[in-house]
Every structure is written in C-alpha cells, then in structure tokens.
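**Q** got a predicted model here, sequence first, then my questions.
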Amino acid sequence: MTIATPMQLDAAPLPHVDQAFATPSAPKATEHSLPQLQIVPHSAADSLPQDMADRIAIVFAAGKFSETAAVCAKLLNSFPTSATLWTTLGMCHQKRGTLNEALTCLNRATELAPQTAAPHIGMADVYIKQRRFDVADVHFEIALRLEPKNVVALNNFANFKVNSGRPDQAVPLLERATVEMPDTALLQYNLANALRSLSRHSEARAQYERALDLKPDLHEARGNLGQLLYLDQDYEAAIFQFDQLLLVNPTDDRAQAYRLHAKAMLNDFSWVAEYEQHRRHLGLRGSAVSPFTTLVMEDNPDLLRVRTQAYASTVFPPQPESTISFLRPEARPQRLKIGYFSSDFHNHATMHLLGGLLRAHDQSRFDIHAFSYGPDRQDTQRALVEANVSRFYDLRNLSDHELVERARAQELDIAIDLKGYTGNNRCAIFGQRLAPVQISYLGYPGTLGTPMMDYIITDSVVSPAGSERHFEEHLIRLPHSYQPNDNQRQIAPRQFTRADCGLPEDGFVFCCFNNGYKITPREFDIWMRLLTAVEGSVLWLMSGGAAAEANLRREAESRGVDSGRLHFAERLPHGEHLARQKVADLFLDTFAVNAHTTCSDALWAGLPVLTLPGQQFSARVAASLLSALNLPELIAKNEADYEARALKLAQEPDALLALRTAVARNRRTAPLFDTRRYTLSLEAALDTAFETWRLGQAPAHLTLSAPHGAKEQSQTTAERKTSVAAA
C-alpha cells in the first residue's frame, strides 16, 4: 500500500512513484480553503492592473488554461512587460503540455522580474515534466533564495523531493511552510505524507489528524490515515476511516477493498456477506484495487486476472516508444548477469526461502546482483545476501527514475522482481524495462497482469495445464515446486513442551499458523466439526491481536465449541517458531490462500500439513510443496475428503506416526528441500529464457524436466543444462 499523491499549491498533483494504493483524484488547491495562490503574486511594480491580475488568477485556478492563455496573449499586446502575464501564460503552456513554449514565456518573466520566485517555480514544474530533475532542483533553490518564505515553492519543492526519494529533505521544507500557513490542511497533509515515507508513523498520524481537523472533507488525508492505521495493525480504527470515505463515496472500491481486508485481518467474518454485495464490480467500475487484498475473498482466477489487469494499468501506464535497446550477443556471456529486486533482503519470509538459492548459485556462470529498496537492517539474512552476491545495492533513498537508471547501468541480462503486489513493492520500475528479460518470481502468487513481465516462475501443480489463460506472463514451470528452500535453515535447539506453548499436555493439537486473514468460514466450519468429533483436541492459531482472538472465540461458541479450546501463539524469532511447531500434531491449511512459506516452515520442522488445492495460484501452493516432498496423501480432493483425512489422523495414532516419519525422512531426500537440485533447475530456466531472447525469439511457455545428477558436486556446463520443452 502507499499514500495518495502529494498536492501542489498551484492545482495539479505530481504523480507518486508507488501505485499500490491511491485515493480518489486529488482536489484542486482552491478546494482546500487556501488563500488565492496564483503563480505570480501580483506586485505594484507590475504593469498589469490589479483587478485584471485577480480575474486572470481566478480563471487559471478554475483550470481553464486555454481560456487563460488566450486572455494573457491578448493582454500582452497592451502590457508586454508584465511578468504576471508572461508567467501565467507559461504555466498555461505547462498545463497543456507545450513545454518549450512554457520555458520561453517563463524565461521572459525572469528577465522582467529577476527578484521574483514565481517564474522559477513554474520552470521547475516544466523541467520535472521533461524529467530534467537536476535542473528542476536548481530552479526551486533559486526561488527559495529569492523568497525564503514562499509557501508555493516550499510545498512544491518538498513534493518533488518526496517523489524523487528524498523525503528526509522534504520534511524541513514543509515544516517551514506550515509555520507560514499553520491552518492550511493541504500543507499538513503533505507533511504527513513525507513523514510516513520516512516510517515516522506516529508523527504522520498526528499530521493527518491535524489536516482532518482543519478540513474534515480532505478525503486523501482520511484514506492515507486509514492505510497508516492498517499498516500499524490498528484495524478497527482503519475500518472507521474507510467507512467515512464510503459514506461520502459508496463507489470507492479501493476503500472498500481495504476495509474488507481489514475485517478479514480481524477475523470478522461479516466481510464474507459484504463482499458478495460488491464482488461483481469491485475493482472494475472505476477505481482499481490492489489484487493482494482480494486474493482471499474468492478462489476465482478468471475474475482475479481481470481485476489485476485493471490494477496493472495504474501501476504500468502506457509508456512512450522506448528508446532502450539491448544488444543481442553472438553467444551466451560467460556469466549471465542476474538482478534480484526486493525490499526484503533481511530477516523476512522471502529470505528464509531464497537464502539457500543465493548461496548455491554457480558463481562461475551467473553474476548475481541484489537491488535493495527496503530498510537497512543488518541481520543474519542481510549478511547472507551480501556474502553470496557479486554486488549489493542499497537503493532505498532513490526515486523510481534513479533506481531504473542505476539498474540499467549494470547492463543486466535478466531482471527478477521478488515482490509483485505485496507490501513495499516497487514493481512499477519494471514498466520501464530494466533488462532484456524480466521475470516475476516468488513474492506474489499470481499474474501481475502486464506484458512488461516476460515470464513468471511457477510449476505444474500451481499452474496446471489449462491455467495459462490466468496469466499475462509466459509460464516457466520448474520440475518440482516453484518455491525455493534453504536446507541450511536453523531450527532453534530449544525443546519446547506443550506447557511452554500454553497447550494442554494431553489431547490432539490441530494448528494453523497462517496469517489470520486467510481463515474464512469454509475452513473454520470444518475445524470446529473436527474439535467436536475429537475429544480433548484443541486448535492452535497465530494470534492476530485481541480483537481477532475475540472474534474467533465468538465464532467457535456460535458453532457449539468451547472457545477455551482455541489457543493463540505469539510471534517468536524464526528459529524458535520452527522449533515449537514440533509440539503440534497436524497443520490444517487454509483454502483460497494456502500456507506458502508457512507450509515450508512446518514441513521443515517435521509437522505434517493437510491441504486442499483450489483453482488460483495462491490456493495451490501447499499442494505444490507436498508434491515436491512426495507426500500426496496430504493433498485432499474436496472439503469432505479434507475433513475425513484430518479426522482419521486425529483418531489413528499409528497413521499419524507413519506420516510424521515420512515427513522426517522425505525432508532429507525429496526435491522440496534439495537446494542444489532446485538451483540447477532455476539456472536452466534462466539460461533458456535468455537464450530465447538472444536468438530473437518471442517468449513462450516453458516446462523444465528435472536435472540429472543433481547431487553431483562436480559437473560440466553441459551436464548442468536441463531439457526444456515448449509447453
């Protein structure tokens, strides 16, 4: 999720770099009870009469740029030395996109009024549109040198700095502006946006609330406050803000989607019936919605793809004819240069999976680069990444434009996005083409809905034959599972007891450590019937907070189950979380969005996972992992079979013991946790994708077979290649 765009004091907002969430179009400045702010504050020294200047400013502020330009051009016959007219005419050209004409007019204004800031502010806006960002910086600096208290310059320069990845430099500018105009809601709102970009959430919340106190109908501030509350896991307060937005605009699908997702995070099952009222149009009638928020709402890959395509059009807007060209080499380079892009190169679920792959990459054939735009966290997983890549780039303070330029400068052969539409993503940069081959991988379970991604890494379980229509990308099906695993992940040596975990010493322990939003009435009904059927059994869940726990306890009671049979686990460091899972008996998976990394965690810890595969990618991941662990008996055929298998394992200790033994045995021998074998397959996929491009061929669906001799430590290049067939 991201903030809505910052607002300019002259009318139009600058585009924001991240499109994961945006509230309705930003109102014009005049709708925020601002004093009249024209581009050039009219001075007595200007030859244009004051009453004429006032009328022109009103027409300009109304957005009638063609009409304003015509009036200015006519008046220049009588007042050719009016800096007001030249500046306003220049800004009209800027609004209409005739940028060279705008610069001509604004340059003339600077000649006529060399000590006035406004023409320089206008020129900075023009240079931003021309993507000449260094020159824009210079003109903002000149404007503030001339008029240090000019609120328009302070605000717009700050917005430019936020959008170019420099929120730390924007905050003092906006603080100066709020001193000059303390009761201006728009300035408080923009300051809140800058603070939020720096993760100074408590301060940002206070500024959003201040903006809303000044102007309760500043909907952008309310939407961003709702998002911030959501990110801070204050879901009830977030829902209140989204409810207020929907009272004003019931068709605001983005607010609706986040509201429903927040309810799911609280395990408030009322979202299910409410979603049914909106499902036919949600994200399709005007405002696109983040597809991540709708994954759990319905296992319908066709509908999901349509919603995703609508959303992708906001993230990847049509690009002008690209001037970027990539020279096709006559042969494969000795080392293919691979760029992984993520905000999660630290102790994060993605790195728990990916760390082994980075360690196992054949450095003689692949030159691995990690592009990080996430927080600077010096932990064990960050150290693992830095130790196993050729170069690590900390780019968290760069704008999208700067990040693209830095990536292109490395002349990558393949660029891989590890985020998709998950939080803190910057997948929009792939819309500007970072490398000749671009691949979506691991972070987001589904299509990104754009042809800007050439491929997506998947497998034949999550993406079976016939599922190609659910993807905009071409499928690269790996031979076992699409998901990598690190066979050196450490499980803490601590031996947890049930008492340590707050569980009863006796009785069967069903568990599910998925995030709470994945739990829907479909699963919960079955789980409660299992508790009823298995005397003394309990259900062990990951805590989603007091409100979520209370909602689930209430749902249990409504199904005739003592709510005391639900137990909730607090979060622990990763190694300890793996270790404590050994005290559970059976992991019960969720349906529309399975356990993903969580499934691998449980299996690595030796805990069997029972799943029911659905239709969409996110609903088939656990089946993929279990297939790669050679445990098809844990993949149910339907809901009745899922319930029957769980009941059998709970009532037949020998069957459960045999299954746990199989998990322990297979984790050492099956493909799922064979990091080297997996790496060989992925490297073959990268080779094939690059070779397809090098030969001038269009991307096609690919299915890879398993590498031969994967456990051999010494192999020739030819032996490393896997066979590839066009699907």
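**A** Everything's here; your move.
**Q** switch to C-alpha atoms for all contacts and neighbour counts from now on
**A** Fine.
**Q** who are the packing partners of the helix or strand encompassing residue 685?
**A** Using DSSP states H and E, residue 685 sits in helix 675-694. Secondary-structure packing of helix 675-694 (3 or more CA pairs under 8 Å, 6 or more residues apart in numbering; DSSP states H and E): helix 349-360, strand 437-440, strand 474-478.
**Q** which element follows that helix toward the C-terminus?
**A** strand 702-704.
**Q** got the helices and strands packed on helix 675-694 as CSV, with mean neighbour count and distance to residue 580 columns?
**A** Compiled in CSV, these are given as follows (neighbours: other CA atoms under 10 Å; distance: least, CA to CA, whole Å):
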stretch, mean neighbour count, distance to residue 580
helix 349-360, 21, 17
strand 437-440, 26, 33
strand 474-478, 25, 32
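**Q** want to compare, so here's the second one:
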Amino acid sequence: MDGIHILVNMNGYTKGARNEIFALRPAPIQVMWLGYPGTSGAPFMDYIVTDSVTSPVELAAHYSEKLAYMPDTFFIGDHAQMFPHIKERIVLNTLGSTQANEIPPDNVAVINTTDFRPVLQNTDIKKIKETLMTPSSSSGQGSAAVTVSVTVAELPTTQHIETMISSGMVQTTLSNGLVLQNGLATNQLNAKAATGEEAPSQILVTTRQQYGLPSNAVIYCNFNQLYKIDPSTLGMWVQILKRVPNAVLWLLRFPAVGEKNILASAYQLGCPQGRIIFSNVAAKEEHVRRGQLADVCLDTPLCNGHTTGMDVLWAGTPMVTLAGETLASRVAASQLTCLGCPELVAKTKQEYVDIAVSLGTDKEFLRATRHRVWQARTESPLFNVRIYASNLEKLFHRMWEKQAKGEKPSHILEWPHHFRYVLGGGSSNCSVSSAAGSTTTTTSWHKKALSSK
C-alpha cells in the first residue's frame, strides 16, 4: 500500500524489534542490515547485508537469508563527524624527559581539539620522525621500513596538569597562558559534547593518571560488556599477561557486579595481583577518546566488539581478534581487513596469543602497527560514510534489479567494475524504507552504465 520496494530490518531480535511487520510481507524485498549481529532465521527475510570476511560464502548455510555483500565491510561508524577532535593529537612531554629526537610514548598523556592554533602559538611543538624495520608479512618473512611520526608539545613541567587531575579540577592554565580542560570533565560542562552530538571546543587532556593506569606499562584493553568474556577468552588474556610481565589489562565495570567475578577467575588461572584494572563506564565522547591510552585492544572472539571495535580503532589503538564462524564473531576481522590490517586477525587461539604478545614485547612492531592504524582511520573506507552510503544504495538497486526481472533472491557476491550508479531520479527509481523504531527513510536513484576504459 505504501509503495515500498525494499523494507530494511535494523532491529532483528533486539529491544524495540518489529518483526511482526516483516512477517506480514509488506514489501517485495525485505533485508536484514547492521542492527542485529546475526541471521533472522525467518523465511520472510530475503537478504542480509554483509561482506566476504564477515560471512564467507562457505558459511552461507548459517544464514536463512541470501548474502548481499558490501565491497569493503558491512559495518560503518560516523566517528569522523562525531569525534573530529580525535583526528589529530599532540603528545605531551616534559622537557628533558627523553633524549633529542627520541619519540616519547604516544599514549601516556595527549591533547585533542578541533583547533590546535592556540597550542601551536603558545607551546614548543616539534614533529619527531623515526624509521622502523618491521615484518613485511604476517608470517614474519622479510622486513619493511615504516616511517613513524609523532607531534610533541614540550612543556617545562606537567605539574599543573597532574595537580588538576589529582584534585579533580575542571581545567588548568599553564605558565604560557594555555588553558587545558580535564578530559574527565566533559560530561559536566557540555552534555551534547559528552554524548557525541557536537564536538568539544576546548583543548582536552587525556592521561593515564586519570584512570590509574601505570605510565610505563603495556596497556591491553577491552571495553565490551563483561558477558562477552567467556572462560576461554579470559584464559588467553591471562596467558598474554604472563608472557608480557610489564603489561596490565584494562576493563570496564560493565556491569560493576562482574568485576569481582572476573578478578576471582583470573587469579584462579594464575594471573598475578594488580594486573587487571577496572574503570567505570563513561559517556560516549570520553569512552572513545580514552581509548588512545591503551596500547592494544584484545577483542572478545565469541562476540566481537562491533561498535566498541570501531570506537577503539578510531582512537588509533590496534585490535587483535580471532575470527569464528558466526557473524557476531567475525565483525572485527572485517573491520581490520577493511582498515588494511589483516595480520591482526588470528586463525587459532595460539596465534591470537602470539600476536598480542608480539605487540607487547616488540616495541618497534607495536609502534609501527599503531602508526598504521592511526593513518588508516582517515585513509581507508572503514569510517567513510559517503562511500558507504553510495555502495549501500548500489546494493539495494541490484536487489531490485533481480526483483524487476522476476528473479528470486540469490546471493549477491561480486561487485562489477564496468558501471557505476548515479544518485538522482530516473526510470528505475525504487524506494527503501527502514523499520527501526518509528524512523522511515526513503532513497531513490538510477543507474548509469559506463564502458570500462
């Protein structure tokens, strides 16, 4: 009745789901997309939007829907628009604490802002570059040169910042007149900035001191809800901590009641006291920004960090994952592959541990990997919503083309190279609606064929 050609299910079996609408078959094509990490198992859903890494065709039997591949990854995050102040960062360093042209740690104390001009005008800023030799393949065969660069603000002392944090002050003024805001205070000063609705305008300071993290340790992190940590995963994490003596694991009280259970189980596995540190759940902006303080994120293999994985990657922190067979256990592998870091995707539990240990014990490997992730955030398609929207529209159009020809739904696995789709009107218009809560959106387009030259 509404003329909907393609109806999109963004809820699946999560809160607010409206599957009864889809069961009535109001649209000729019905599609699962993004919001639910798995198959619907329902005969009234025709396609699931996914990709070749998340849902390899050899695992198609796990899905009731036909697979419809996006060319890069089916996952997307709007982090570049929500958190533009994390596109760049300046590392804080005390004069004389490092040797000349030595790169200080890039994740002990950093500042982020959308406007670095006050920092550049009032502080001694220098860019330090270093060329590192790292393995050129995941097998470790051969080596490649990687040039790492870090922008550093040299301060006579960081005492003002340390006092601000220890005393819970909202901001501090340095001797050069530069005003810095305590990164813990965003929620108090700007509710919209705290939730990601708008970018903070202040110069934000984020340090390990704020969260009780040791400045000289390797910080492994995981910011997922604690129910995702099964005994096998915790066992791998304890193995990693045992093999990297100066490492700690940073988790969230998510929920708080889980903290004592995780600690008790870890100690039973032989984890030394004090090697697991918990922090409270934070508002979205702080949650993403503080991810910069970790060295490596250890993903939960059974159910990956989906949005959480995007959050930590936008912070520039590498993530190690172990790909399983279900959609929920392969999303991180898709994100890392799209980012250009497939070597961080393990095939076995032992490989997962070994990759994490290598990052924790090989400083050059860690720095080179962190540099690659930091650069790839803005260069790869992973956070590019414009490319994603265009490709999703092309995919919907291909679904409708099959329908218009009288074909039954079938896997859409290949992306042709000989044509592109131009947004606009045209004779082959179709409408796409999303049944997520009460939101309905409609898109139309037409196809323009181009010869390959």
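**A** Arrived safely, thanks for sending. Predicted model only: the values in this text are computed from it and were never measured.
**Q** ok so, going back, quick one: which of the helices and strands packed on helix 675-694 of structure 1 is nearest residue 691 of structure 1?
**A** strand 437-440 (10.0 Å; CA to CA).
**Q** give me the mean deviation of the very next helix or strand once past the closest one from structure 2.
**A** Sequence-wise, the next helix or strand downstream of strand 437-440 of structure 1 (DSSP H and E) is strand 455-459. Aligned to structure 2 and superposed, strand 455-459 of structure 1 gives a mean residue distance of 0.6 Å (mean CA distance after the TM-score superposition for structure 1).
**Q** where does strand 455-459 of structure 1 end up in structure 2?
**A** Counting by TM-score structural alignment, strand 455-459 of structure 1 falls onto residues 47-51 of structure 2.
**Q** cool, stretch 577-587 of structure 1 as well?
**A** Counting by TM-score structural alignment, stretch 577-587 of structure 1 corresponds to 287-297 in structure 2.
**Q** out of everything not next to it in sequence, what's closest to the most centrally placed residue in structure 2?
**A** For structure 2, the residue nearest the mean C-alpha position is residue 310 (1.4 Å; CA atoms, centre = their mean). Nearest residue to residue 310 of structure 2 in three dimensions, chain neighbours excluded: residue 77, at 6.6 Å (CA to CA, 6 or more residues apart in numbering).
**Q** what is the aligned counterpart of that neighbour in structure 1?
**A** Aligned partner of residue 77 of structure 2 by TM-score structural alignment: residue 485.
**Q** for residue 416 of structure 1, see how far away that match is.
**A** 17 Å (CA to CA, to the nearest Å).
**Q** just residue 439 of structure 1 next, same as before
**A** 5 Å.
**Q** how about the residue mapped onto residue 321 of structure 2 from structure 1, what does it touch?
**A** Using TM-score structural alignment, the equivalent of residue 321 of structure 2 in structure 1 is residue 611. By CA atoms under 8 Å, 6 or more residues apart in numbering, the contact set of residue 611 of structure 1 is 588, 589, 590, 591, 594, 622, 623, 634, 635, 636, 642.
**Q** so where is the helix or strand harbouring residue 188 of structure 1 in structure 2?
**A** Per DSSP H and E, residue 188 of structure 1 falls inside helix 185-197. Following TM-score structural alignment, helix 185-197 of structure 1 has no partner segment in structure 2.
**Q** which SSE is immediately downstream of that helix?
**A** helix 201-214.
**Q** just the buried positions in that following helix, please.
**A** Neighbour counts using 16 or more other CA atoms under 10 Å place 201, 204, 205, 207, 208, 209, 210, 211, 212, 214 of helix 201-214 of structure 1 among the buried residues.
**Q** list the helices and strands that helix packs on?
**A** Short answer (3+ CA pairs under 8 Å, 6+ apart): helix 201-214 of structure 1 packs on helix 185-197, helix 219-231.
**Q** now the angle from it to helix 185-197?
**A** For helix 201-214 of structure 1 against helix 185-197, the angle by axes from the mean of the first three to the mean of the last three CA atoms, to 10 degrees is 170 degrees.
**Q** quick one: contacts of helix 201-214 of structure 1?
**A** Against helix 201-214 of structure 1 from outside (CA under 8 Å, 6+ apart): 183-189, 191-196, 218, 221-222, 224-225, 228.
**Q** no further queries at this time; thank you.
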